[in-house]
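Enquirer: Turn this into a model:
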Amino acid sequence: MLGMRERPEGVGDDLLAEELAAGWGIRARSVDYLPVGAGGYHWSVEGAWFVTVAEWSAGLEQALRTAAELASELDFVVAPVPTGDGAVVRRLADRYALSVYPLLAGTAGSFGPHRDEDRDAVLDLLIRLHATRAASAPRADLVLPGRDQLHAGPRGPWAGGPYAEPARRLLAEHAGSVAERLARFDALAGALPPPRDWVVTHGEPHPGNILWTAEGLRLIDWDTVQVAPAERDIWMLTGAESRYERVTGRRVSEAAVEFYRLWWTLADIAGYTADLRGPHTEGPDAAAALRHLAANLEAR
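Expert: Prediction:
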């Protein structure tokens, strides 16, 4: 959940260049770190490749395999470039996964609501995605990630780093609100569409993951792809529900839209809490995490 303005520990440009050569045959003479995004670290390589380093997990590898499968059918899916032996990621320094993408010319937005004039175009991508099938797609389990962080309570002191105690105080101040949201989350879970109606979803189709190119829209960042209720995507396009229903013939559940809106906020609270409760140092990423934690706790 921490931002990615600071570079990952133990991953220097020389190591990155070695791995790109070994895995993809890329001669990385020009390697430029891009302090953008969250959830992964990014570089521009040779002005032709967008390189990502993220925490390795079997789930990440499965998600990127799904993106590669979807890209064979959907032209807007930006999937990883396979290694020489056909893998979608390459293990890096034991802890990380390295993936490579074509560096596309285009403009992306930032997290937040879609502009009214963009909504239909984005919705059209999601309608096409929801009509596909991907055998490799992971299936949602509806378990809130990091929920144990919220149940642990704001007991202190927390000594993970300079922002640990401020984070604990924020959670203590908002403990009642968090408990209410968790209770509402659990109640809404029982009203979700049945699994037989689930579809392939992106999970985070906000403006920051939409790339506007001369060839059309592209949807990036597929590490969250899952088979899940369609509302997992639709809640980010407020005002698009009636058109989605008209085009697909599928009813949009208001309860499911609320569930996923609440999921996003609670998952962010849990993620920032875990980051700030654990070991960290003073720096722009941790400071931003504290600000985002406060904003999510205060949001209603």
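Enquirer: switch to C-alpha atoms for all contacts and neighbour counts from now on
Expert: Will do.
Enquirer: Pull out the buried positions in the longest helix seen in the chain.
Expert: Residue-count comparison of every helix in the chain, with assignments taken from DSSP state H, identifies helix 254-277 as the longest. The neighbour-count check on helix 254-277 (16 or more other Cα atoms under 10 Å) flags 255-263, 265-277 as buried.
Enquirer: do the same with stretch 73-84
Expert: Buried residues in stretch 73-84, counted by 16+ other Cα under 10 Å: L74, F76, V77, V78, A79, P80, V81, P82, T83.
Enquirer: does A28 really touch S44, like I thought?
Expert: No: the pair A28 and S44 does not pass the contact test of Cα atoms under 8 Å, sitting 9.7 Å apart.
Enquirer: Return the residues in contact with P166.
Expert: For P166, the contacting residues are L290, by Cα atoms under 8 Å, 6 or more residues apart in numbering.
Enquirer: one more to put side by side:
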Amino acid sequence: MKVDSQEQAFAKLTPDVLLDAVESTGVSCSGQMLALNSYENRVYQVGLEEGSSLVAKFYRPNRWSDQAILEEHRFTLELAEQEIPVIAPIIDNDGNTLLHHQGNRFALYPCKGGRAPELDDPNHLVQLGRFIARIHLLGSTRGFEHRPNIDLDSFMHRPSAFLLEHDFIPGHLVTAYETLLADLIERIEGCYARAGSFQTIRLHGDCHPGNILWRDEGPQIVDFDDARMGPAIQDLWMFLSGDRAYMSERAADLLEGYSQFYDFNPAELHLMEALRTMRLVHYAGWLARRWYDPAFPKAFPWFDSMAFWEEHILTLREQLAKMDEPPIAW
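Expert: Just a heads-up that it's a prediction; the model follows:
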């Protein structure tokens, strides 16, 4: 797999380069640094000589244009201006949020702590619903210009083509995968047809429990790196898993809070399992596209195993059946 030389830039992101970049903004680092759980970008907690630690996020080359990154920053800053608890980038003395140093693009964020939400707690789900609805209320006021939509091309066609073209799928499973893929796309198109017309809005895009920091005063949300245009249900379904009865109960709590701030279109429930299926294929494609990065084989050693692909295909077959079922009740 041919890799652009720019995409090897993370190999040159040594601790000295990282600290020099942060100090180029006018702060003095203590030398303490901690790599945080991020693979698409490189994210570090950096100690300062004075004041609280900062979080420095270094963007992967060739993923987003500068305009797309700035669009993400503007969205989070708009949310912060409305006192919606997001972790927005720090604006420097020149009014910039996207910074450059030795060919690296980075942003600085305040360092905030928190725990994961308790998804079995109805009160947490109601609060989460209110919180996400406030994000969507502002997100619906205009669209992104430089960020893509959540669609079949981005989440199914391109990642599956990459997997097949670069021989990630074991040979004896290729025919089964291709046949299954065609059936999945047909079912996804059916789900979208049943959902009918729905509004696409600016979304967080990757709204899972790991991106929620729960504090005594309620939730805060981090990492808008995957912000896209799409249906509101995209930022809700990742809090809903398990059997149908359990998901229906959790959805009732989540949407109770959500509906207090923003109208939810129940037809979007037809999209839940379609979006879950699309995420599974997209995730496998993402791992494949990043396999050249030494951090990925180290962190995901199971990805190129026979067991993973057998399990992956089994999971997708289960999704095929779920997309034939009626949506959960609300």
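Enquirer: where does the TM-score land?
Expert: In this superposition the chains share a TM-score of 0.78, using TM-score structural alignment, normalised by the length of structure 1; 279 aligned residues with a Cα RMSD of 3.2 Å.
Enquirer: what packs against the longest helix of structure 1?
Expert: The helices and strands touching helix 254-277 of structure 1, judged by 3 or more Cα pairs under 8 Å, 6 or more residues apart in numbering; DSSP states H and E, are helix 147-151, helix 164-173, helix 175-189, helix 231-234, helix 284-298.
Enquirer: List the neighbours of the helix or strand where A252 of structure 2 lies that are in contact with it.
Expert: Take DSSP states H and E as the rule and A252 of structure 2 turns out to sit in helix 244-258. By Cα under 8 Å, 6+ apart, the residues outside helix 244-258 of structure 2 that reach it are 119-120, 122-123, 125-133, 236, 240-241, 264, 328-330.
Enquirer: Give me the buried subset of the residues you listed.
Expert: With neighbours counted by 16+ other Cα under 10 Å, those contain buried members at 119, 122, 125-133, 236, 240, 264, 328.
Enquirer: which of the helices and strands packed on helix 254-277 of structure 1 sits most buried?
Expert: Using mean count of other Cα atoms under 10 Å, the stretch among those with the greatest mean number of neighbours is helix 231-234 (a mean of 25).
Enquirer: so that one corresponds to what in structure 2?
Expert: When structure 2 is aligned by TM-score structural alignment, the counterpart of helix 231-234 of structure 1 is residues 233-236.
Enquirer: what's in contact with the matching stretch?
Expert: The set of residues external to stretch 233-236 of structure 2 that reach it, using Cα under 8 Å, 6+ apart, is 132, 203-208, 254, 268-269, 271-272, 275.
Enquirer: wait, which of these is closest to M229 of structure 2?
Expert: Proximity of those to M229 of structure 2 was ranked by Cα to Cα; the top entry is L203 with 5.9 Å.
Enquirer: ok, that closest one touching D225?
Expert: No: with the criterion set as Cα under 8 Å, L203 of structure 2 and D225 do not qualify as a contacting pair; they are 10.6 Å apart.
Enquirer: what's the distance between L119 of structure 2 and M247 of structure 2?
Expert: In this structure, L119 of structure 2 and M247 of structure 2 are separated by 11 Å, where distance is defined by Cα to Cα, to the nearest Å.
Enquirer: picking that back up, the more surrounded of L203 and D225 of structure 2?
Expert: Counting neighbours by other Cα atoms under 10 Å for L203 of structure 2 and for D225 shows that L203 has the greater number, 29 against 17.
Enquirer: Could you check which residue of structure 1 pairs with that one?
Expert: Matched by TM-score structural alignment, L203 of structure 2 corresponds to T201 in structure 1.
Enquirer: who's in contact with its match?
Expert: Each residue near T201 of structure 1 by Cα under 8 Å, 6+ apart is listed here: L126, L129, H130, V225, Q226, V227, A228, P229, A230, R232, D233.
Enquirer: And I212 of structure 2, by the same measure?
Expert: I212 of structure 2 makes contact with R115, A116, P117, P219, Q220, I221, V222, according to Cα under 8 Å, 6+ apart.
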